[in-house]
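this is a predicted model, with the sequence first.
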Amino acid sequence: MNLRTRLLIIGLLALATASAQVSASGSRIKDMARVQGARSHPLYGYGIVTGLAGTGDAPGNKATRQSLANLYSQFGVSIPSDSVSSRNVAAVMVSAALPAYARQGDTLDLTVTSVGDARSLVGGMLLITALQGPDGKVYALGQGPLTVGGYKYDANGTLGQKNHPTVATVPGGASVEQEPLHADLGKRDNLTLSLMEPDFTNAARVADAINAAFAGAQATPTDNGGVTVRVPASHQGRFVDFVRQIEGLEFQPDAPSRVVVNERTGTVIAGARVRVSSVAISYGDLKISIATDNSVSQPTLIAGFQPGVTTERVSNSRVDIEERSGATLVTQPGGTVADLVQALGRLRTSARDIVSILKALKAAGALHADLIVQ
């Protein structure tokens, strides 16, 4: 055994040991659940982007011209909307996410999208825009230069484009003006944890981990997606500290058996515990080739002087049928999808054939997992 082989084995053993340690430590409740009510709120608004180098909305866009006329009127400039030029201006929609416990003066990132026929937002400046929630109240004001991750240039029928130049961002471009309504955390005596992936087993394990860590706490799973926790007397008035300790608790999550396949790219992703029943798999490939040979029949010199004798074009077609030897694979009891994919790979099975075989296994009832085809 050479040095390179020894180093490879040592590296694999170290990787296996690290994986076992991570599996034994489990996952934090913070990564699997969130406190119900602590969520972000969507904001949106209608705004105007200026400073575009002739890539804004077309002059015939009535909505943009009317918006500019309304803007001018706020500064004492009265001008009909038909006289407004909008080639350097674009009408946009602005969106942001307001955190649950945002404070006045906090900044938010903005996403700006064109709603007209602007060709590009590169170099634009978003004018002050009111961002409102679903209740119609204004919670933030946005303004700032746009950051566009693409471009679009065209001249004389030649077009060059990268990504989507009609979508832009304004990092930290909004300022929170009104705080969202939220309950007083210091006075709460109970809370509800919402699992990001609803599962009855995980809900019960989260409740068990909380009850084992806190004396006097009563954690009860209400359904597959929620766990109700009563704050113990020792943590009354210290709600934030109690939640911090809960989020740091670890438990062993139970993941459902799933196999995700992408037919476009041939990607197959399966969990380590996805099992395949004992089954025989046989597949082959039939290749048909049709070739045509064109030739010219030229008359002889003597026959060429006879009337009615001309040069003729002759086409000869042949059909070749090649049936490649198929392969047969028998899976063993207790085998996994990973074992099956490796075996098919050794047989030089294409990725798309592997996807088709997995779909056939699911139809035959031999694949004990949910098959998700993208």
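Now that the structure is in, tell me what you want to look at. Numbers count the residues shown, from 1 in each chain.

could you use CA atoms for every contact and neighbour count after this?
Noted.

can you give me the end-to-end span of stretch 238-258?
41 Å (Cα to Cα, to the nearest Å).

need the residues that contact that stretch.
With Cα atoms under 8 Å, 6 or more residues apart in numbering as the test, stretch 238-258 has contacts from 23-31, 185-188, 201-202, 205-206, 209-210, 231, 235, 270-271, 273-274, 368-372.

give the buried residues for it.
By neighbour count with 16 or more other Cα atoms under 10 Å, stretch 238-258 contains the buried residues 238-239, 242-243, 246-247, 249-253, 257-258.

circling back: buried ones among the contacts of stretch 238-258?
For these, buried by 16+ other Cα under 10 Å: 27-30, 202, 205-206, 209-210, 231, 270-271, 273-274, 368-369, 371.

narrow these to those in strands?
Ser27, Arg28, Ala270, Leu371 (DSSP state E).

what sits against the second one?
Arg28 is in contact with Glu247, Gly248, Leu249, Glu250, Phe251, counting by Cα under 8 Å, 6+ apart.

put this next to the previous one:
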Amino acid sequence: MIRRLLLALVLCLAAASPAAAQMTRIKDLGSFQGVRPNQLVGYGIVVGLAGTGDDNLEYATQGMNGVASRFGLTLPPGVNPALKNAAAVMVTADLPPFARPGQVLDITVSALGRARSLRGGTLILTPLRGADNQIYAMAQGNLAVGGLGVTAQDGSQVSVNVPSAGRIPGGATVERAVDTGFATAPGLVFNLSESDFTTAERVANAINSGLGQPIARAIDGVSIAIEAPLGAEVRTSLISRIENLPVQPADAPARVIVNARTGTVVINGAVRISPAAVSHGRLTVAVQENPTVVQPAPLSNGRTAVQQQSNIEVTEHRSPMFELPQGASLADIVRAVNAIGAAPSDLVAILEALKQAGALRADLVIL
């Protein structure tokens, strides 16, 4: 089974090797500066809960007092309006670029206190603010909760997924647009998702070649500056042409990813090994307990006793040493590991030892 998994890994990564690199659209390599979503957050109250809300939570009480005051109501001092039928919540949403007033957003509602479930609740009108503390949207609506929580009188509980959070599709309405400076900025800047000087240079060359004029230049390993005339309409047309231009990204750096918690090992096709010899053995210790009952002799006034008998067996699995030649590839590494019957956990130990010996020409990333 292990050999099949490793062989499948070789075939998958061989398809993604530098020799088989494919052309990629510029739009899939990054995004234009300023054209991004903005995070919104708000504090609100969910009502209509069937006894699963906050229990005498101070800021839930204050929130309910605030809701009541909007309608000219003043609650008597010391009265708790929550009564487990309301809950204080945090409301979050992403404001997409170029969103205009009147558009709707999906929102996520999460319990802030000790509310056990928000199922069946209704979010009261809640303002959503940006990082500048300005209101950009208003949220309200009935929650859709995928989780379920049940508590019995004896204290036993059953919970499915997370009942203390839910979503409201189209639950917020945009009230203010964000000024991105798209139409008036001195120029456009395209930012790569991952820093790579070679890819940045290739993107700039692809833009200049595709548009037939030298308007793009790589500033660093991430940003490509593009000369563009003022005006949203002209720049929209220009970006539409740029983002669909094909470019061949640079080869990924040699990297080995190890997830120590799950034993997953991913090796990309750029990994190479310097000459090295590897021997890996495993030690197995087996302890077997065989208790026996000892009966006393007749008329001896003795007691029946249990005598412990332990059998300890130590087995060392010896594997032959294998040699990795100069510039060994991913296929060579997996073939050699398969030859000694190493498990994925053993492969992690071998790769770490090769890195310490200076024979692994790759970044070893431990998750």
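Nice, thanks for sending it over. This is a predicted model, so every value here is computed, not measured.

and the TM-score between these chains?
Here the superposed chains carry a TM-score of 0.88, computed using TM-score structural alignment, normalised by the length of the second structure; 353 aligned residues with a Cα RMSD of 2.7 Å.

what residue of the second structure matches up with Pro276 of the first structure?
Rather than Pro, residue 276 of the first structure is Val. Counting by TM-score structural alignment, Val276 of the first structure lines up with Ile273 in the second structure.

residue boundaries of the helices in the stretch 151-300 of the first structure?
Under the criterion DSSP state H, counting those that start in this stretch, helices of the stretch 151-300 of the first structure are mapped to 200-213, 239-247.

ok, Arg119 of the second structure to Val41 of the second structure distance?
Applying Cα to Cα to Arg119 of the second structure and Val41 of the second structure gives a distance of 21 Å.

and Gln248 of the second structure, by the same measure?
39 Å.

dump the residue contacts of the spatially most central residue of the first structure.
Centroid-nearest residue in the first structure, with Cα atoms, centre = their mean: Gln374, separated by 12.0 Å. By Cα under 8 Å, 6+ apart, Gln374 of the first structure lies in contact with Val260, Val261, Asn262, Glu263.

can you find the partner of the last one in the second structure?
If I follow you right, that is Glu263 of the first structure. Per TM-score structural alignment, Glu263 of the first structure is aligned with Ala260.

touching, its match and Val365? I think so.
No - here Ala260 of the second structure does not reach Val365: they are 10.1 Å apart, not a contact under Cα atoms under 8 Å.

list residues touching both of the two?
Between them, Ala260 of the second structure and Val365 share no contacting residue, judged by Cα under 8 Å, 6+ apart.

how about the ones in strands among the buried ones among the contacts of stretch 238-258 of the first structure, which pair is most distant?
Of all pairs drawn from those, the greatest distance, 27.7 Å, lies between Arg28 and Leu371 (Cα to Cα).

neighbours of Thr169 of the first structure, just the number please.
By other Cα atoms under 10 Å, the residues close to Thr169 of the first structure number 19.

corresponding residue for it in the second structure?
By TM-score structural alignment, Thr169 of the first structure lines up with Arg167.

against Ile107 of the second structure, how distant is that match?
6 Å.

show me what Ala225 of the second structure lines up with in the first structure.
Here Ala225 of the second structure is matched to Thr228 in the first structure, going by TM-score structural alignment.

roughly how far does the spatially closest residue to its match that is not a sequence neighbour sit from Thr311 of the first structure?
Closest residue to Thr228 of the first structure apart from its sequence neighbours, by Cα to Cα, 6 or more residues apart in numbering: Thr192 at 4.4 Å. From Thr192 of the first structure across to Thr311 of the first structure, the span is 91 Å (Cα to Cα).

the two: which has the busier surroundings?
For Thr192 of the first structure and Thr311, the more surrounded residue by other Cα under 10 Å is Thr192, and the numbers stand at 20 against 12.

that one -> the second structure?
Checking TM-score structural alignment: Thr192 of the first structure goes with Val189.

surely its match meets Val222?
No - using Cα under 8 Å, Val189 of the second structure is not in contact with Val222, being 9.8 Å away.

what's the distance between Gly72 of the second structure and Met138 of the second structure?
21 Å.

the two - which one has more neighbours?
Met138 (18 against 8).

residue in the first structure paired with that one?
In the first structure, Met138 of the second structure lands on Leu141 (TM-score structural alignment).

wasn't that match part of a helix?
No - Leu141 of the first structure: not assigned to a helix; according to DSSP: H, G, I helix; E, B strand; the rest coil it is strand.

for it, give me its contacts.
Leu141 of the first structure touches Ile128, Thr129, Ala130, Leu131, Ala174, Ser175, Val176, Glu177, counting by Cα under 8 Å, 6+ apart.

the first one pairs with which position in the second structure?
Looking back up the chat, that one is Ile128 of the first structure. Ile128 of the first structure maps onto Leu125 in the second structure, by TM-score structural alignment.

what about the residue lying closest to that match once chain neighbours are set aside, distance to Leu29 of the second structure?
Distances taken as Cα to Cα, 6+ apart place Gln140 nearest to Leu125 of the second structure, at 4.8 Å, with adjacent residues excluded. Plainly put, Gln140 of the second structure is 37 Å away from Leu29 of the second structure if you go by Cα to Cα.

these two: which is more packed in?
Neighbours per residue (other Cα under 10 Å) separate Gln140 of the second structure from Leu29, with Gln140 holding more: 21 against 18.

isn't the more buried one right up against Ile124?
Yes - counting by Cα under 8 Å, Ile124 is a contact partner of Gln140 of the second structure at 5.4 Å.

for Ile48 of the first structure, see how far away the counterpart of Phe71 of the second structure in the first structure is.
Phe71 of the second structure maps onto Phe75 in the first structure, with residues paired by TM-score structural alignment. Separation of Phe75 of the first structure from Ile48 of the first structure (Cα to Cα): 16 Å.

count the neighbours of the equivalent of Ser350 of the first structure over in the second structure for me.
Matched across to the second structure, Ser350 of the first structure falls on Ala343, judged by TM-score structural alignment. By other Cα under 10 Å, 14 other residues sit near Ala343 of the second structure.

can you check Pro101 of the second structure too?
14.

show me the contacts for the aligned partner of it in the first structure.
When the first structure is aligned by TM-score structural alignment, the residue opposite Pro101 of the second structure is Gln104. Contact partners of Gln104 of the first structure, counting by Cα under 8 Å, 6+ apart, are Ser175, Val176, Glu177, Gln178, Glu179.

right, and the third one touches Gln132 too?
I take that to be Glu177 of the first structure. No - judged on Cα under 8 Å, Glu177 of the first structure makes no contact with Gln132 at a distance of 10.7 Å.
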